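[1] Give the three-dimensional model of this entry:
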Amino acid sequence: MAGEDGMQLAYYIVLLVVIGGAMLFELSGRGGQALRQLVLWVVIFAGAIFAADLWLDGGGPRQQVMQGGRIEIPVGRDGHFHLTAELNGVDVRFIVDTGASTIALGPEDARRIGIEPDDLAYVGRAMTANGEVQTAPVTIDEFAIGDIVDRNVRAWVIGGDLDGSLLGMSYLRTFARVSFENDLLILER
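    Okay, here's the model as predicted:
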């Protein structure tokens, strides 16, 4: 993630240079009206890209995995705690849900980690905010958050329209400490 953060920082620096240059150009009074309008449209376009990036990415701080098995997860704009874990080598973003009893994978996330939802036996049922859904038990070979790696983790694939995945109590109980400190969720092994 450090490389990704560096690229994002470089992007914002370039964006700042473009916007700052456009403002200096406009204030200097040089250039024809057509050129000024072109620069204005470039600034508008760059601002729209910046806003879309913030909107799609969440725009806020991300989880931090500290030494010693400590994970700090800041609250998102939507009021939920979002945790990204690597399942079978693929990044999956979860909503941490203390009201969920287990790990619940949405069909798309299941596919991404190598589990085909159409081939599963949906033998269970679960109550969700949207009503009752069918569930299929699965085992995730590797569940990693930074240096914390768990193997053969039990989960359920939801047979419905679950967008994303939920990280429930069955996994949260593997931590020695789960606490809330202001706008942070702290997990410690």
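[2] contacts and neighbour counts: CA atoms only from here.
    Will do.
[3] Tell me the first helix or strand C-terminal of the longest strand seen in the chain.
    Ranked by residue count under DSSP state E, the longest strand found in the chain is strand 131-145. Toward the C-terminal end, the helix or strand that comes next after strand 131-145 (DSSP states H and E) is strand 148-159.
[4] and that following strand, how far out from the chain's middle?
    Relative to the chain's own centre, strand 148-159 is displaced by 18 Å; criterion: Cα atoms, centre = their mean, to the nearest Å.
[5] what helices or strands is it leaning on?
    Based on contacts counted as 3 or more Cα pairs under 8 Å, 6 or more residues apart in numbering; DSSP states H and E, the elements that strand 148-159 packs against are strand 104-105, helix 107-112, strand 131-145.
[6] one more to put side by side:
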Amino acid sequence: MSHPELPHTIKLLTIWLLVGLVVFLGFKAWEREREASRFKLAGQSIVLMRADDGHFHWPGRVGDIEVDFLVDTGATSTALPQALAERAGLKPLGAVRTHTAAGAVHGFAARADISLQGGVSADRLAVTVLPNLGAPLLGMDVLGRLHFSQKPGELRIEPKE
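    Got it, this is the predicted structure:
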């Protein structure tokens, strides 16, 4: 008994879909590896490498939610996007008005458990929650507890003695 042949175009389409899938998965693996290489532990030191966007990113968590904090030495306090705060179940403690590069913004204050790769954490940290913030910002309320130094393309963070 002979099996009917698949049409030539279906064979070609299947091959191209498989090639596309392999390329896509390879790109995603390369992207993950690149992101992981921006964070290193060197003894007691945490080393962050500058990302393509020009910022230093520090992987961490707000409660149980994984986040990628932008290190912002110009921010007095840590700020979170409202959507992230809602996913983390943060409760508003009161309204706040803050000044950003975009002008005055209204949001609310909350408390959050922040943990960062490398063993740095801040429990029940007072944070500012803003409705249109693009990414979580790690401010001096956390960074000020640490010693940090910068070289071109590298931010080295160590515990204060």
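[7] Pick the most deeply packed of the helices and strands packed on strand 148-159 of structure 1.
    Sort these by mean neighbour count, taking mean count of other Cα atoms under 10 Å, and strand 104-105 sits at the top with a mean of 27.
[8] Now do the contacts for the nearest residue to Asp141 of structure 1 once chain neighbours are set aside.
    Nearest-residue entry for Asp141 of structure 1: Asn152, 4.6 Å, with adjacent residues in sequence omitted and distances by Cα to Cα, 6 or more residues apart in numbering. The neighbourhood of Asn152 of structure 1, defined by Cα atoms under 8 Å, 6 or more residues apart in numbering, consists of 139-143.
[9] out of these, which one sits closest to Val157 of structure 1?
    Looking at the contacts of Asn152 of structure 1 and their distance to Val157 of structure 1, the nearest is Thr139, at 9.9 Å (Cα to Cα).
[10] Surely Tyr171 of structure 1 forms part of a helix?
    Yes. Remark: Tyr171 of structure 1 belongs to a helix, assigned using DSSP: H, G, I helix; E, B strand; the rest coil.
[11] What's the match for it in structure 2?
    In structure 2, the residue paired with Tyr171 of structure 1 according to TM-score structural alignment is Val142.
[12] May I ask you to name the longest helix in structure 2?
    In structure 2, with assignment by DSSP state H, the single longest helix is helix 8-36.
[13] C-terminal to that helix, which secondary structure element comes first?
    Toward the C-terminus, helix 8-36 of structure 2 is succeeded by strand 39-42 as the next helix or strand (DSSP H and E).
[14] Which residues does the helix or strand following that following strand contact?
    Using DSSP H and E, the next helix or strand after strand 39-42 of structure 2 towards the C-terminus is strand 45-49. Contacts of strand 45-49 of structure 2 with the rest of the structure, by Cα under 8 Å, 6+ apart, involve 37-41, 56-58, 118, 153-159.
[15] Average offset of the following helix or strand past strand 45-49 of structure 2 relative to structure 1?
    Going down the chain from strand 45-49 of structure 2, the next helix or strand is strand 57-62, by DSSP H and E. Here strand 57-62 of structure 2, set against structure 1 after superposition, deviates by a mean of 1.6 Å using mean Cα distance after the TM-score superposition for structure 1.
[16] so which helix or strand takes in the most centrally placed residue in structure 2?
    For structure 2, the residue lying nearest the average C-alpha position, counting by Cα atoms, centre = their mean, turns out to be Asp68 (0.8 Å). Take DSSP H and E as the rule and Asp68 of structure 2 turns out to sit in strand 65-71.
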